Structure formats: C-alpha cells, structure tokens
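Novice: only geometry, no sequence info:
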C-alpha cells in the first residue's frame, strides 16, 4: 500500500556532511567528521537570525538528534546554477552585499566563527599546503605557487562571509536565483573569498553585473583572484586525505592552470 510518504533520497556530494532528502521537502545533514559537528551546530544558531537579512532563501537548520548529530531544514528549492546570466550576477551581487554588511560582532554572538579562530585555521591550512601540496607542484611553477601562499595572512578579517561560494551552492529556479545553501564554512574573514568564483570563474556578463551591483573595488577584485587561485589546493588535500588519486591530479591541474590565469 502506498503510504504517501516519499522514501529518503541520499544526495551525492559534500565533503563535510552527508545529506538526505526526507519526504521530498526536508534536508537532513550528518557530519562526516567529528569537527564538522561544531559547524553544523553553528548553523542552527546563526541562520535563523541571518536569514531575514538576506534577499534569497537560505537554510535555517535545527537539531533533530544529538548523538549522533542530525540537523534538518526545509528544502531550499532550485537547481545548482549551470548557465550564469547577467541577471543572476545582479541577484547574487545584491545577496553578497547584504551578507557582507551584516554586523560581524552580533553574528559572532550568534555562534559564527570569529576572526581570530578563522585566521588561525587559515594559517594552519596554508602551512599544510606548503608541506604537502607545494612539493607536488611541477618545479617550473613552484616559485609562483610559493609566492601565492606567502600572500595569505595579510588580508582583512572584518566581514561575515559564506566561505565556500561556488556553483553547487547557488540555486536557480526559472530565470532567477532562488537560494544559497551550505553555510558550514561561514566565518568572519575577508569578503573577497566570496568573490573568488563569482568574479573569476564565471562568464564575463555575470561577473560584470555582479561587480556593478555589489560595488567591487580594484582591491577586492585582485584579492578575489588570489582566493580563486587557492581553491584547487583544497581539492589536492581532500584527495590526499581520502586516498583519491583522481582528486589529487585534478587539484594539481587546477593549481597550475589558475597560476597561469
């Protein structure tokens, strides 16, 4: 007999959390590693306060089980952006402008990772890149790769950021954007991190419209390029940690390609 309740559907992807669609309208997330649990709990405190300040839908998770941790939020409708347009750029530019003007001190009081801890984590991952990724970079590109790593640690840490903004986290419905998901990497840091893919990994018409709507300065534009170049380094480490040689090769290809851009 048909109960009228849809079977749970596992959602592929996600380095940090395993996600399941429940009854066609709820997303449940479970941390893949112990340290991710704290990020999910942070979202349950931060997002209900943050959501009303943003012009697109975002998840507002709540805890449904503590041991092991499970959080749930209403499904944010839409599909990951695949053909960014100028209108999409304007919408995302307005979203980021709103996010980046949120009061960081109040956000920290709501559970968001503060600038000191975020800076410490960045310093740790950059040192990991030096130790484990830099030796794998082809020797002819190693000088430029080392110079890239040397720039981090000098950037502002004064803005509430999404921290992992890419096409898989920006959703569309019809001709417009419908939402932004996955705030587990949110923190108080450099606003340019959210402009990395949006300015340097998208079609010119999207990037230009976003920059105009947001009000991107030359300094932000240039720092965003450095963050964009750093992105593939995370893929290499993910591949090393999980014995995924294809990810290591893909990440290294990305490191070299973006150093040339």
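Specialist: Sure, I can see it. On a predicted model such as this, the values are computed, not experimentally measured, just so you know.

Novice: contacts, neighbours, all on C-alpha from now
Specialist: Noted.

Novice: for residue 236, give me its contacts.
Specialist: 133, 247-252 (CA atoms under 8 Å, 6 or more residues apart in numbering).

Novice: I'd like the next helix or strand past the one helix or strand it maps to.
Specialist: According to DSSP states H and E, residue 236 maps onto helix 218-241. Downstream of helix 218-241, the first helix or strand assigned by DSSP H and E is helix 245-260.

Novice: comparison target below:
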C-alpha cells in the first residue's frame, strides 16, 4: 500500500494502484464517512466528473474503500477547466436535496443549528476581543452568516487540492466529507476569489453566478 499525503480527517492509502482505503482519524469523522457511503452512489451517475463512491469494507473500526479517482491536484487553472468545473457544480447543485437528506446528508435544519451554535460562540468569545469600533460590523457579519441559504447539496470544501486534473483536463472531484445542504456560494468561494481572472470569468459565465 502507498500512503497519500496526510489528511486532516482520514488516513488514506492506495491499494494495488486501484483502490483508496480510508480510515477515520477521529470518532466524529466516522459519521461523515458513513454519510459518503450512503450518499455518493446516488449523485455520481448524474455528475459529469468522477467522484469517490465509498463502500464499507469493515464496520468496526470503520474502513471504507473506493475506486481511485485519477489525476493530480489542480495547479494551473485555465478557462476550459473552469467551464468543466462549472458543469460539475451545476449538476451537483441541482441534485434533489430531499433525496440527499434521505440518504444521510446533514439537513438544512441541522446546518442552521450548527451555524447558530458557531455564531453564538463567536459572539461570546471572539467579539469581546475586538476593538470597539469593529464589534458592530462583526455582529452584522455574524447575522449574515446565520441567515445564509440552506437549500442546495454542496461539496463545501472545494479547492485546488480536491479538483483533479491530467493532461490539462479535469478528471474528478474528491473529498466529500463536508457535504451537506447549504449555500451554493460556498462552492464558488475558491473558484471565483483565488484563481486567475480568466478562470473566474469563465466559471462565472458558465455557471452562471449572480452577485
């Protein structure tokens, strides 16, 4: 077996050059991996790029396997790749959220409860540390976070390390551990704000993204 670079959530090893074996690093990650097992076989045929479709190999301690999604992390984003990613995101974001929740995806209610807990913690622990003139805009920002939409199946951890490429073409999207029903803008954050202008412009035109 060959170990991949250290992941925050799971240990991952390549087996016989064909399969990826994953083991949760922490107890709470087992629940995320079970969600992937329950969910990913459903959207995979609807998506224009390959994604991991894990299955449980051993229940206790949890071990899951899936076919290797080939490719390397995206390092030189271009407009053609942006259009390919836009097609992937359109398909993912139009998947039925009711069916996704039925298959174990965290629901809109759960996501809103998590946001409320997070913003309350920021309000009590972080805001008092800010200069007085920053507290009012920070409070307004937290209110906006709490009110974000929760109506779309989202990847929620989309960045260049999870978008794979080979010979200049996208070959897959990986790491769906944070998938949930949330705000589709989260999947555009990196793609529109930390990529070359040509990539961002092509993705905006092909998605399309509103302000």
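Specialist: Nice, I can see it. Predicted model, so just to flag it, every value in this text is computed and none were measured.

Novice: could you get me the TM-score between them?
Specialist: The TM-score (TM-score structural alignment, normalised by the length of structure 2) is 0.92; 211 aligned residues with a CA RMSD of 1.9 Å.

Novice: quick one: map residue 71 of structure 2 onto structure 1.
Specialist: Under the alignment by TM-score structural alignment, residue 71 of structure 2 pairs with residue 78 in structure 1.

Novice: equivalent analysis for residue 38 of structure 2, please.
Specialist: By TM-score structural alignment, residue 38 of structure 2 lines up with residue 45.

Novice: just say helix, strand or coil for its match.
Specialist: Applying DSSP: H, G, I helix; E, B strand; the rest coil to residue 45 of structure 1 yields a three-state assignment of helix.

Novice: so it touches residue 113, yeah?
Specialist: No. With contacts counted by CA atoms under 8 Å, residue 45 of structure 1 stays clear of residue 113, the gap being 11.5 Å.

Novice: the helix holding residue 236 of structure 1: which residues count as buried?
Specialist: Burial within helix 218-241 of structure 1, assessed by neighbour count using 16 or more other CA atoms under 10 Å, is assigned to 220-240.

Novice: again, but for stretch 153-163 of structure 1
Specialist: Neighbour counts over stretch 153-163 of structure 1 (16+ other CA under 10 Å) mark 157-163 as buried.

Novice: and what of stretch 34-49 of structure 1?
Specialist: Residues of stretch 34-49 of structure 1 classed as buried by neighbour count (16+ other CA under 10 Å): 36-37, 39-48.

Novice: pull the most distant pair out of these.
Specialist: By the measure CA to CA, 36 and 48 form the most distant pair in the buried residues of stretch 34-49 of structure 1, at 19.3 Å.

Novice: ok, the aligned partner of residue 189 of structure 2 in structure 1 - contacts?
Specialist: Aligned counterpart of residue 189 of structure 2 in structure 1: residue 196 (TM-score structural alignment). Residue 196 of structure 1 is in contact with 224-228, counting by CA under 8 Å, 6+ apart.

Novice: one more: residue 171 of structure 1?
Specialist: Contacts of residue 171 of structure 1 by CA under 8 Å, 6+ apart are 77-81, 177-181.

Novice: that one maps to what in structure 2?
Specialist: In structure 2, residue 171 of structure 1 lands on residue 164 (TM-score structural alignment).

Novice: that match should be in a strand, yeah?
Specialist: Yes. Residue 164 of structure 2: assigned to a strand according to three-state DSSP.

Novice: now do the buried residues in the longest helix anywhere in structure 2.
Specialist: For structure 2, the helix with the greatest residue count under DSSP state H is helix 108-125. Across helix 108-125 of structure 2, burial judged by 16+ other CA under 10 Å covers 108, 111-112, 115-116, 119.

Novice: how about stretch 57-67 of structure 2?
Specialist: Buried-residue list, stretch 57-67 of structure 2, by 16+ other CA under 10 Å: 62-67.

Novice: what about these, which are in strands?
Specialist: 63-67 (DSSP state E).

Novice: dump those to CSV, plus distance to residue 102 of structure 2.
Specialist: Shown next, in CSV, are those (distance: CA to CA, whole Å):
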residue, distance to residue 102 of structure 2
63, 23
64, 21
65, 22
66, 22
67, 24
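
Novice: OK, contacts around the residue lying farthest from the centre of structure 2?
Specialist: The C-alpha centroid of structure 2 is most remote from residue 132, which lies 35.1 Å away (CA atoms, centre = their mean). Not one residue lies near residue 132 of structure 2 by CA under 8 Å, 6+ apart.

Novice: circling back to that earlier point, mind checking which of the contacts of residue 236 of structure 1 are buried?
Specialist: For the contacts of residue 236 of structure 1, a burial check counting by 16+ other CA under 10 Å picks out 133, 247-248, 251-252.
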